[in-house]
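Novice: 3D model of this:
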Amino acid sequence: MKPSVNIIWFRRDLRLSDNAALYHALRADVPVLPIFIFDTTILNQLQDRADKRVAFIHAAITEMQTQLVAMGSSMQVFHGKPMDIFLQLVQLYTIGTVFTNHDYEPYAQERDTAIANLLGEAGVDFKTYKDQVIFEKSEVTKDDGKPYTVFTPYSRKWKAKLSADYLKAYPTEKYFNNFYQQAPTLIPSLASMNFESIETVFPSKQLNEEIVRKYSQNRDFPALDNGTSKMGVHLRFGTVSIRALATIAAGLNETYLNELIWRDFYQMILWHFPKVGKGQAFKAEYEKIKWRNNEEEFKKWCEGKTGYPIVDAGMRELNTTGFMHNRVRMIVASFLTKHLLIDWRWGEAYFANKLLDFDLSANNGGWQWAASSGCDAAPYFRVFNPYLQTEKFDKELKYIKKWVPEFQEFSYPQPIVVHEVARKRVLETYAAALKPS
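Specialist: As a prediction, this is how the structure comes out:
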């Protein structure tokens, strides 16, 4: 006799508290079997066998497993293709419903449609819930029902719509006794999945409210350890609740709240304009830009050897830690697209491979903003001057000295391009591409 269960499928929501799908699963009066799948479709695309994100997920799963085992339950963790895993699960259990949370990315949409069809053929329901954003899809639209493509009016409508109900936590803890009771199961090791175990200190899950309180005045200075909250990776993998962060932000600092609204905005853009997640410019006319795409210059940018210390500091920080300060992200992205005239998609892909908090919608939105090809982007004639950015945001050169200690030595490379020359070149290139035909 096969055990009767419902399944909670964890993906971008690696926590047991305040989790929408888990809450609905636990209230359904059928024992809930937790699962996680290390999806080989995704893992096989990763270039680095010491990828910090895989290590982060593994650590989060291990922490959740400890909690579940203490309740007499266990998470079943698989390594393979989701279709193959669910074919196995349907054979092993009598499954009523599979519960999970929405994922808005193109691959996730295709995967979930295929899984829903597979389960449907087996008589199993597939239910998904909103969890990683406050507002999704068409919840915040213009009065005519069309999606916003400019952030400021979107954020006004977002704030006007916000109420306590949208921030209310899901009280999953009340129903923890509804987890399926079973002996502890093993989690595949990183080595068994052909990944290296790496010693990495991840940012704390506890939001420092003092950082939020002072966020407006400190957020642009990369040398400050406590200038930003470093919650990006926790939001990306759902180890913290967006509702919890938004509740704190709404009471302490509107600038910090706006950063959370940008996340919702870019997820909404990806949903309504899926072409941006498939390598296309939001503004179609920007596909006419004649990129230089010099591979040697791209390599120097990647390695932090451009001769512009603030740019090089950012790239070295990224390569070493998997993190880059948000102000510096804008500087290095502007430099690649405007100074070097290298296609924003090259930079987007590099960040996708390196950023610990990589999120398709936000990464794409940031890169298209820098290249001026996205919705509500910087105008094409806005070209960040790295020297002025340094003067404004790293005046004492603390950030630069940390990551580029040799910047005043003869060994440090000469600037890869002269700022004034690069600015003139990019303005001419963009103007030629965008002139009416």
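Novice: CA only for contacts and neighbour counts going forward, please
Specialist: Fine.
Novice: could you find the closest non-adjacent residue to the residue nearest to the spatial centre of the chain?
Specialist: Residue closest to the average C-alpha location in the chain (C-alpha atoms, centre = their mean): Asp359, at 2.2 Å. Excluding the flanking residues, the one nearest Asp359 by C-alpha to C-alpha, 6 or more residues apart in numbering is Arg236, at 6.4 Å.
Novice: got it, and Tyr104?
Specialist: Nearest residue to Tyr104 in three dimensions, chain neighbours excluded: Trp271, at 6.2 Å (C-alpha to C-alpha, 6+ apart).
Novice: so the one you found touches Lys137, yeah?
Specialist: Yes - using C-alpha atoms under 8 Å, Trp271 is in contact with Lys137, at 6.1 Å.
Novice: more neighbours, the two?
Specialist: Trp271 (22 against 18; other C-alpha atoms under 10 Å).
Novice: now do the contacts for that one.
Specialist: Contacts for Trp271 (C-alpha atoms under 8 Å, 6 or more residues apart in numbering) come out as 104-105, 137.
Novice: want to put them side by side, so please do this one too:
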Amino acid sequence: MAEKSGRGDLCSASLQMGGDLEHRSAHGMPGRMSDPVLLWFRQDLRLADQAALGAAVQEGPVIPLYVLDDQAPRQWKMGGASRWWLHHSLRSLDDDLRKKGSRLVLRQGNCVDQIVQIAEETGARRVHALHHYEPWWRNAEKALGKRLDLCLHDGALLLPPGAVRTGGGNSYRIYTPFARAVMDHMPPAEPVRAPSRIDAPGQWPKGDSLDRWGLLPTAPDWAAAFSRDWTPGEAGARANVAAFLDEAADYDRARNLPSREGSSRLSPHLHFGEVSPAQVWRQVAGAPGNATTFLKELIWRDYAHTQIWAMPAYGSENARPAFDAMPWRDLREAGVDFTAWKTGRTGYPIVDAGMRQLWTTGWMHNRVRMIAASFLIKHLLIDWRHGARWFWDTLVDASYANNSVNWQWVAGSGVDANIFSRIMAPLTQSEKFEAADYIRKWVPELAHLNDDVIHDPEAHDARPADYPAKCIDHREGRERALAAWRRISHDCGAINHRAG
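Specialist: Here you go, the predicted structure:
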């Protein structure tokens, strides 16, 4: 599916004719259009199952471009870990394009202005791109559509927001009925292979040097270990999907066991669009065993994007207004605790292991993400937004939709969320989900402790001198959180969600 935005109707005509739009040459004979078309990459850094690319290559020479725009997102410009990933993913994309006879043009600045400038320089009349649903991208699409012919295509999600609706015609707010409705439309269409060749323009516009963007940290190089865990790019995404296929049937159980690292580890590849969700669905659904639990995680990703589509401020505003009155601790009071949480020095081994894994690898096991987030919000009574911003800067898979919706789910402030008074017990969770080896890997001060002691060394009088005491007792933290909850809970029975 494609949507026309902007002036003229050439885009609509080319789509209706299967992309084989012709024009008359000076001699009156039909010929291919010679004007180049622009292909605007964003969080869709792939060549396979890329509807915008597929449409562009049928119209004439293609100028693929990526604009590093830190102005449009404002406070949501990419964090440090994501920028590391972006550098390597763009390098990989350019390599892949060159194998097809093309290349990637890089520009920096306001994306709309840069695209219009390239169009003026090259004579391009049309831009193809995939839809994206973060508020800044939606604003940019509207602005660009007023200045150029912009053809927007689906493909970032399984289904675009609004494709499934309630019986009353509204957007779904609750995940379970949303998931059922999406499942009625599955499986997605067969993915489309990358084109064998991409025609180049007669003259390339000038572009920036990727290395000059300074996306990689240098002093210090806190991402030095990232490359041991990750291979950004479309080839790396394909390899990760293939590696997961044998594990998909056991995902329902293994994803909760940090020591097994049973997560798919596909989230950064999906976030940067190095593989389409349709490709992942088709491959995983065809693997041996029942992979329903994992497929529902792909649907959750769609659900999260549907929420930010309906409520663009989900990353900064409580979806339940009653939480605006929550008596969070001021960071001037709680700053020491917040630093302990960020650096993995809380005295709770499972929390500390997760936070250290995050800093070292740019990623954290999904079960541990929930435990660490719950600890910050409830044990430390620190506003979820502070934690979300830290994850935004340190996660290689930092997605505005997923990050915002998941943090508000844990906080209880989201549209469809865990109730605030349901407080995770990190010590119990650690033992229940067999995290001993995970703790040994990421908290080496505790590596010598046996399984009976390592989850709570302080309680067994076995805390090493170089490992911190608990920053707060579990019972004390729980009671403080419940007291704060009681102050606002009388408003929570009839909470109205913020309007989208």
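Novice: the counterpart of Cys471 of the second structure in the first structure: neighbour count?
Specialist: Counting by TM-score structural alignment, Cys471 of the second structure lines up with Ile416 in the first structure. Neighbours of Ile416 of the first structure under the rule other C-alpha under 10 Å: 15.
Novice: ok, now Val116 of the second structure?
Specialist: The number of residues packed near Val116 of the second structure is 16, by other C-alpha under 10 Å.
Novice: now it: which helix or strand?
Specialist: Using DSSP states H and E, Val116 of the second structure sits in helix 111-122.
Novice: quick one: list the elements packing against that helix.
Specialist: With contacts defined as 3 or more C-alpha pairs under 8 Å, 6 or more residues apart in numbering; DSSP states H and E, the packing partners of helix 111-122 of the second structure are strand 62-68, helix 135-145.
Novice: which part of the first structure matches the longest one?
Specialist: Counting by TM-score structural alignment, helix 135-145 of the second structure pairs with residues 106-116 of the first structure.
Novice: show me what counts as buried in that stretch.
Specialist: 106, 112, 115-116 (16 or more other C-alpha atoms under 10 Å).
Novice: could you do stretch 371-381 of the second structure as well?
Specialist: Buried residues in stretch 371-381 of the second structure, defined by neighbour count with 16+ other C-alpha under 10 Å: 371-381.
Novice: format the residues you listed as TSV; extra columns: distance to Val127 of the second structure and secondary structure.
Specialist: Listed next are these as TSV, based on distance: C-alpha to C-alpha, whole Å; DSSP: H, G, I helix; E, B strand; the rest coil:
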residue	distance to Val127 of the second structure	secondary structure
Ile371	44	helix
Ala372	43	helix
Ala373	40	helix
Ser374	43	helix
Phe375	46	helix
Leu376	44	helix
Ile377	44	helix
Lys378	47	helix
His379	49	helix
Leu380	48	coil
Leu381	47	coil
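Novice: how many residues are close by the equivalent of Ile400 of the first structure over in the second structure?
Specialist: Here Ile400 of the first structure is matched to Ile439 in the second structure, going by TM-score structural alignment. Other residues within reach of Ile439 of the second structure, judged by other C-alpha under 10 Å, total 26.
Novice: what do you get for Gln47 of the first structure?
Specialist: Residues near Gln47 of the first structure, counting by other C-alpha under 10 Å: 10.
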